[in-house]
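*Asks:* coords please:
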Amino acid sequence: MVEKTPRTNSMHGRFITFEGGEGSGKSTQIKLLAKRLEGANLRTLVTREPGGSPGAEIVRHLLLAGVGRLIGGAEAEALLFAAARDDHVRTLIQPALESGVWVLCDRFFDSTRVYQGRLGEVSPAMLNALQDVTIGAMKPDLTVILDVPVEIGLARAAVRRGSEAPDRFESESIDFHRRLRDAYRQIAAAEPERCVVIDANAEPHVVAARIWLTVQERLLGWPQAKVEVKPEAKSKAESKAKTKSKAKAKSA
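*Replies:* Coordinates of the predicted model:
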C-alpha cells in the first residue's frame, strides 16, 4: 500500500467551500469570488464535488444518475462520494493548496453529512471514518453556506436546467429540501469558527459583497471592508470638503 501524504490545512493556500440547497447560487458566487481574489493577485482554483478530478468526474455521473441509491442506498452513496473525494483531494486540492493556490470548491464533506448523514441516516461513525480516510485534518478554512427559501431555490434550479430532467437530488420532495436547509443551519451553529451563513435571497452582486466582506475579515486579515475611491471621485470629495471649510471660516 502506498503511504499517503498527511492531509492537514497547514498549507500555504486557503481552502473555501460553498454549501447550500439546490438553486442557492453556489456556482455563481464561486465565480464572483474567484474574480475578486484574482483581482487581489491571489492564484485561484475553482472546482466542485462530486467531481473536480478525472477520476471523481466518472463517479459523479454514477451518483447523479442514482446508481448509489439503487445498489445500496445512502451508505453506498456515501462510499461513492468518499471514493470521488479521495481522488479529488489527492490529485487536485492538496497539491494546489501546497503550491499557494486558493481553492474554491462547490460542495465538500458537509454535503455528505447533510445528504447521506442527516437525511440518509448514515451513521456518524461511518461518516467520521470516511472523513478520516479522505481528508484527514484538512478542513476548509472557511465554509460559506448560502441560505435561500426552499421554493425559491428549487424554482431557480428548474430555470437553470431548462428542458433537462431533474437529477437524483433535485427530484426529492419539498420536505426533504426543508430538512436539508435546517441541517446546514445546524452545522453552521455547531461550527461558527469555520462556517458563515449568507442570505442568498438577494441579487447576486449583493450576495457577493457579503461573501467578500467575510473573506476580508476572516482570511485576509482586513478588519473591515475597504471602499475603493477613484482618483477623480476623491478629488471631488476633497474639493467639496475644502469649499465647506472656507464657507465656515467666512461665516465665523
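
*Asks:* C-alpha only now, for contacts and for neighbours.
*Replies:* Fine.

*Asks:* Quickly note the distance from the closest residue to Ile93 other than its chain neighbours to Leu146.
*Replies:* Excluding the flanking residues, the one nearest Ile93 by CA to CA, 6 or more residues apart in numbering is Val103, at 6.9 Å. According to CA to CA, to the nearest Å, Val103 and Leu146 sit 18 Å apart.

*Asks:* can you give me the helices for the stretch 151-252 of the chain?
*Replies:* 174-190, 204-218, 231-251 (DSSP state H, counting those that start in this stretch).

*Asks:* want to throw those into CSV with distance to Phe18 and mean neighbour count?
*Replies:* Below are the helices of the stretch 151-252 of the chain laid out as CSV (distance: least, CA to CA, whole Å; neighbours: other CA atoms under 10 Å):
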stretch, distance to Phe18, mean neighbour count
helix 174-190, 11, 17
helix 204-218, 10, 16
helix 231-251, 35, 11
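
*Asks:* Those helices: which one's closest to Arg60?
*Replies:* Nearest of those to Arg60, taken as CA to CA: helix 174-190 at 20.2 Å.

*Asks:* So which elements touch the closest one?
*Replies:* With contacts taken as 3 or more CA pairs under 8 Å, 6 or more residues apart in numbering; DSSP states H and E, helix 174-190 sits against strand 15-20, strand 142-147, helix 150-161, strand 195-199.

*Asks:* now the other sequence, so there's something to compare against:
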Amino acid sequence: MKRGKFIVVEGMEGAGKSSAITVIEAQLKQHNIDFINTREPGGTPLAEALRDMVKSAEHEERLTQETELLLMYASRSQLLENRILPALDQGLWVIGDRHDLSSRAYQGGGRAFDDQVIQAIADVTLKGFTPDLTIYLDIDPELGLSRAQARGALDRIEQEKFDFFTRVHEKYLELVRADSRIKTVDARQEMPAVHQDIRSIIGRYLEENT
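*Replies:* A predicted model of the protein is given here:
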C-alpha cells in the first residue's frame, strides 16, 4: 500500500485556514483520495485536553511560556503517534490545520524562545517527521486580527499584544524563505483568488505525486 501524504495549512489568525482546508478537501475528493483532518493543538482526546490548557483564557494561575511550549509539543506528539502516522501508513492523506511551523513562529518568534531550544524539543517529539507539503497563508497581523475579532471571543493567545503578532509574522516569513517545501499564498486577496492559488498548488502537487 502506498503511503499517504501530510499536507499542512499554516497562517496567523484570520488568514482563512478553515476555508483553505475545505478547498483542499474538495480537490482530494475529485481525485478519489481518502483523507482525514487534524488540528493543532488537539486532534486526539488527550491532545484536545492539552489544547484546552493552552487556549483557555480563564486559568486560575498564569500559564508560563515554558509550559505553553511544552504543552504544544506534548499535544503534537500525541497527535502524531496516535492519528497522523497510523493514517499515513494506511495510505490515507492527512490535512493538518497547523503543525510544527506554528510553534516555530508563535513560541519561537512570539515568545522569543531560542531556535535551538525548540529544535531540541522537536527532535525528541517528532523524531525528524515533517509535512510533505505546507501551504502558508500570509496575512498582515492587523488585518488578520481584525478578522479574528469579528468571529467572536478570543482565546488566551489571541489576546496577546499586537507586537507579539508582529514577531510571529516576521518569524513565519523567515521560516518560509528558508524552506522551499513551503508554498506561500497571499491571504490579503479576495477569497476567490486565495482559493484559486490553493487549487493551483494542490493541482501541481497531485500531478507530481499521484
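
*Asks:* Any idea what the TM-score is?
*Replies:* Here the superposed chains carry a TM-score of 0.91, computed using TM-score structural alignment, normalised by the length of the second structure; 206 aligned residues with a CA RMSD of 1.7 Å.

*Asks:* if we can go back for a sec, pull up the gap between the residue mapped onto the residue nearest to Ile93 of the first structure from the second structure and Asp163 of the second structure, please.
*Replies:* Here Val103 of the first structure is matched to Val94 in the second structure, going by TM-score structural alignment. Remark: distance between Val94 of the second structure and Asp163 of the second structure (CA to CA) = 33 Å.

*Asks:* Please apply the same query to Leu80 of the second structure.
*Replies:* Distance of Leu80 of the second structure to Asp163 of the second structure, given as CA to CA: 31 Å.

*Asks:* Likewise for Asp179 of the second structure?
*Replies:* 25 Å.

*Asks:* Leu133 of the second structure now?
*Replies:* Distance from Leu133 of the second structure to Asp163 of the second structure, by CA to CA: 29 Å.

*Asks:* and if you look at Arg156 of the second structure?
*Replies:* From Arg156 of the second structure to Asp163 of the second structure the distance is 15 Å (CA to CA).

*Asks:* and what of Arg147 of the second structure?
*Replies:* For Arg147 of the second structure, the distance to Asp163 of the second structure - CA to CA - is 17 Å.

*Asks:* quick one on the thing from earlier: could you redo the helices of the stretch 151-252 of the first structure as JSON lines and give each row distance to Arg85 of the first structure?
*Replies:* Formatted as JSON lines, these follow (distance: least, CA to CA, whole Å):
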{"stretch": "helix 174-190", "distance to Arg85 of the first structure": "20"}
{"stretch": "helix 204-218", "distance to Arg85 of the first structure": "25"}
{"stretch": "helix 231-251", "distance to Arg85 of the first structure": "47"}
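
*Asks:* and Glu22 of the first structure, which of those is closest to it?
*Replies:* If you check each of the helices of the stretch 151-252 of the first structure against Glu22 of the first structure by CA to CA, helix 174-190 wins as the nearest, at 8.1 Å.

*Asks:* corresponding residues in the second structure for the closest one?
*Replies:* So helix 174-190 of the first structure sits over residues 162-178 in the second structure, by TM-score structural alignment.

*Asks:* Ok, stretch 151-158 of the first structure next?
*Replies:* By TM-score structural alignment, stretch 151-158 of the first structure lines up with residues 142-149 in the second structure.

*Asks:* Chain neighbours aside, what residue packs nearest to Val196 of the first structure?
*Replies:* Val144 (5.3 Å).
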